[in-house]
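Colleague: coords below, sequence missing:
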């Protein structure tokens, strides 16, 4: 895994200062502690930081063809590079290295953009063509690896793996984009079609972008999409067999490495399935690691141990205290943009633990999106079926009843009817967009000062979900929800979290359950084979019945849980109160200080649970301080 950066002059071939490119890569040194490289030519400069995984002693980057025409800087792994290499050798190409970098470079020479569908992997790369005067940027199908870019006033296009790489360029203006703040508060992260620094863009998953000197920068082109429009045929047994085949292939292909390799093991179905498949093909004990919590209600280590014992892994566990909030500043620095998924804390800790013994770790991320494993998927399906039975007036009346129903945060789940009643009164797309979100539009409106509403100009975080679901290549409501999750939630939250926390400690994380062949197959499954009996991942669990214990397959999903609500009533109470006064948030003029103070007081007194919102505001405050020099955070640094 690596960090990349570069500069390309669009208007004319002006000289590029190598030190400027080096500065953009050095701030990403954590992504590639094993080496660095900078290459420049008239009008272009490419930079690279290397974490050596395959062909450790070879494949230096940036890599240039022997005739000097093509130059490549590449972040990621191509898992099928030996097969693509064999195809290229049959066409007459001669290789001088043993890694995947040269395969991309010679594949580009042979096929141009058509090399992309041949690559099975996670990647973001840039290729410069000296003859055509072009720069080509590409990102993998599902957005496992990030790529940011921006146009500068001097006519340069700059790009980098992380936002901090762009910020190292002195000509990038640091102006906040408030619409991205609304996105962040609404969703808990800044999605891939937005950035908190105005003018910065992220290349979308499954897209490429071509720049040609003397021409305006064009629009990104989609080269891959997942379709839920078709349904696979065959018996349940045949579908199980095919699912297991794709699962095995996804794991097997991601076990290729010239450095120590292991796996995260939470004790849930997904990570346990990955470990089971690894144990099948490994000739030695698999290295696994887990994070436990000192609160029994949050701890999953017992389940991880069951799986570790079954497959005789070399398992390690590290306990995390409920008060382990000391990573706040570390995470703010790692993510650059505000990121409110509090599971980033334990994810960072498990990456730290893994890095003590391995350089590559396989994770279980992706199955929930592909096989409808989130509880919200089953709820959405049930709500959509209820909507179909209710006439429009009845739905409107139910929604109005929900608006008047008390919000019972303290009550058992079955008594919290307010959200369900409100959801039934809305369209399916609107209701699902809100179920995925964190801070609803009504509460955001209370938080904002009058000037903020003007800056938004009607922008609303939820609208991208509504649009994605309505445009989805899909047959069913569940299809549309999963499609939107794969396009928005997966790259914006899940994959960003894993990339930043793993790269922060120099660890490569691989996601075998996001092998595109497995994802594409899962999208063809009938709804009843994804959700059945109010539970998701039905066919996946059935297929794994002979591989994992029932205690693992059918236990309640937990995930990483962080007690942020308790923190803001205890050790972080002072930090919450400071947000409303004298903080970066207060300096922006976007927020109503009295509203924030009131919400903080209600949370501390136990009248309401605003823990997630306060966490969002705290992480936003940290980010604004780091990026734009606002508030006390900037002064402290």
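Modeller: Now that the structure is in, tell me what you want to look at. Source: prediction; values computed, not measured. Residues are numbered from 1 along each chain as shown.

Colleague: going forward, measure contacts between C-alpha atoms and count neighbours the same way
Modeller: Will do.

Colleague: hmm, what's the outermost residue in this structure?
Modeller: In the chain, residue 393 marks the outermost C-alpha relative to the chain mean, sitting 39.5 Å out by CA atoms, centre = their mean.

Colleague: check whether that one sits in a helix, strand or coil.
Modeller: helix (DSSP: H, G, I helix; E, B strand; the rest coil).

Colleague: another structure for you, compare them:
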């Protein structure tokens, strides 16, 4: 695990001092060392967190004749099997590192290497003879990779956008169009970013730069194909998860874990028995899961540590969180993860975490929606549209969101499980709202591609493609690497996916339950209460804190900043906050979303002229 950065100059030789500055920006990702390589116009840099082959794995790494140079972020869990296969084919390995299989695998198979890899990765490979750069990102998007081709033609790439700030060819400009999508999704979705010209290399994609020409392509896409017969799946799920957890524990350092009150982390803890588990807690009882986590840790015989967060710590950490995220994120769980990773990183370099279980095994409560209130969906479409339009104009209240959501069929409105602001709400709040790209535009191709499948499976495909890489995995990577900690996610494994993609609808969700098959598998190892505990997400008491004047006044100060006045109708922001503070409406998610954007904006653009 580490951070990578580099560039291919459009004019002249690469400047090593520029590369050094880029790497300093992301030094938190790799506290154990730094490596650089300059080859004419090309510059490749690496910050290392040593986990496998502690002595023999520094990067950039080269093949036998020095033609290929590699920088790599991630872990290849089947590297030993690939090493044996490549050795039998005549390749000579100089290290025990998983990184080296990428070099010899590229020599042997070219792009055919990618589907052979079992792991999480973002890497860049420079061919000195051909003058070509090849980059690739893992199937699910566990590891991030950004790129930018500047006006003069220089290509930049890095694990974090902030590395680009130190390259003289990079022009920092705000992409205001992304703000509208963010206010709907609470994260920055799709390939574009908040920085003009900066793109995400999407999950399962590759990039090639050759002779000044840039092109990208896709090497993997999630293909869900549910089985027709229900059957029993708990045994197969148990077996594949055992195998994945064992693969994800391969390291030359001790592996710890995270433990909440939910079934995902509990299952991994039971199967992996990490050296120690960590849990985040709060003083507010309705949000605290530490008692459940502690009871489970005792039952499993695993050492357990708890880190309680105060509201003072939470609000004070927000600028650092938004800086490390690179783009604004209004998922309050990111702050909890920031402290959770900070605590674990005091003594460990690697932790197991449960991301991906909800998307693969249908764990979100919204997946129950197709089975609830079916009578309402049988009402005439015109009536439902009319009631939804009326509800959208009324102040937020219990039940109105239901009417807005059910005004249209799921296949015409669902783009993720955190739909936040409607187009009408955004038009009221923003000084300029063009609506050129709406959030469902990103989901429409996914619904078209899944035609004929059951509704829950189609929702899963949306979340696998948008929400998982855009929010869940991005905050997991950025919050762990902010403290130099490697997070491993055994649910997001190619073998686990190969099984999960075949789960029938009956094994996923119904009107009362989610993750039905996974819970049955987990019940083999967990107390019944842990296996059946309902989905709670990662609860954070922001709703309650924003009803205390001390924290509401902090937000109000941001709402009266020059940045707020540039983008928003300040009077409406005041009204939004006042109604929440005085318990007339529950507006905490909208308030927090706007506030996070303003905090992020101050981190990256605060010193710039308006």
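Modeller: Good, I have the coordinates. As the structure is a prediction and not an experimental result, all values here were calculated from the model.

Colleague: tell me the spacing between the residue farthest from the centre of the first structure and residue 387 of the first structure.
Modeller: Using CA to CA, to the nearest Å, residue 393 of the first structure is found at 11 Å from residue 387 of the first structure.

Colleague: picking that back up, tell me the contacts of the residue farthest from the centre of the first structure?
Modeller: Taking CA atoms under 8 Å, 6 or more residues apart in numbering, we find residue 393 of the first structure in contact with no residue.

Colleague: that older thread, joint contacts of residue 393 and residue 387 of the first structure?
Modeller: Counting by CA under 8 Å, 6+ apart, nothing touches both residue 393 of the first structure and residue 387.

Colleague: in the first structure, which residue range corresponds to stretch 96-114 of the second structure?
Modeller: Using TM-score structural alignment, the residues of the first structure aligned to stretch 96-114 of the second structure are 98-116.

Colleague: can you list contacts of that stretch?
Modeller: 54-55, 58-59, 63, 65, 70-72, 74, 77-78, 81-82, 84-85, 88, 93, 95, 127, 223.

Colleague: helices of the stretch 301-450 of the second structure, start to end?
Modeller: Defined through DSSP state H, counting those that start in this stretch, the helices belonging to the stretch 301-450 of the second structure, from first to last, are 311-325, 333-344, 357-361, 374-377, 381-393, 400-405, 423-429, 439-449.

Colleague: now these as a markdown table including distance to residue 145 of the second structure?
Modeller: What follows is those, written out as a markdown table (distance: least, CA to CA, whole Å):
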| stretch | distance to residue 145 of the second structure |
| --- | --- |
| helix 311-325 | 13 |
| helix 333-344 | 19 |
| helix 357-361 | 22 |
| helix 374-377 | 42 |
| helix 381-393 | 38 |
| helix 400-405 | 34 |
| helix 423-429 | 30 |
| helix 439-449 | 20 |
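
Colleague: and of the ones you listed, who's closest to residue 142 of the second structure?
Modeller: With respect to residue 142 of the second structure, and counting by CA to CA, the nearest of the helices of the stretch 301-450 of the second structure is helix 357-361 at 13.4 Å.

Colleague: so that closest one matches what in the first structure?
Modeller: Residues 367-371 of the first structure are where helix 357-361 of the second structure lands, counting by TM-score structural alignment.

Colleague: chain center to that stretch: distance?
Modeller: Shown here is stretch 367-371 of the first structure, whose average C-alpha point lies 14 Å from the average C-alpha point of the whole chain (CA atoms, centre = their mean, to the nearest Å).

Colleague: and if you look at stretch 470-478 of the second structure?
Modeller: Centre-to-centre, stretch 470-478 of the second structure and its host chain are 2 Å apart (CA atoms, centre = their mean).

Colleague: show me the contacts for the aligned partner of residue 194 of the second structure in the first structure.
Modeller: Alignment note (TM-score structural alignment): residue 194 of the second structure maps to residue 196 of the first structure. Shown here is residue 196 of the first structure, whose contacts under the criterion CA under 8 Å, 6+ apart are 176-181, 190, 337.

Colleague: for residue 34 of the second structure, same thing?
Modeller: So residue 34 of the second structure contacts 45-48, 58-59 (CA under 8 Å, 6+ apart).
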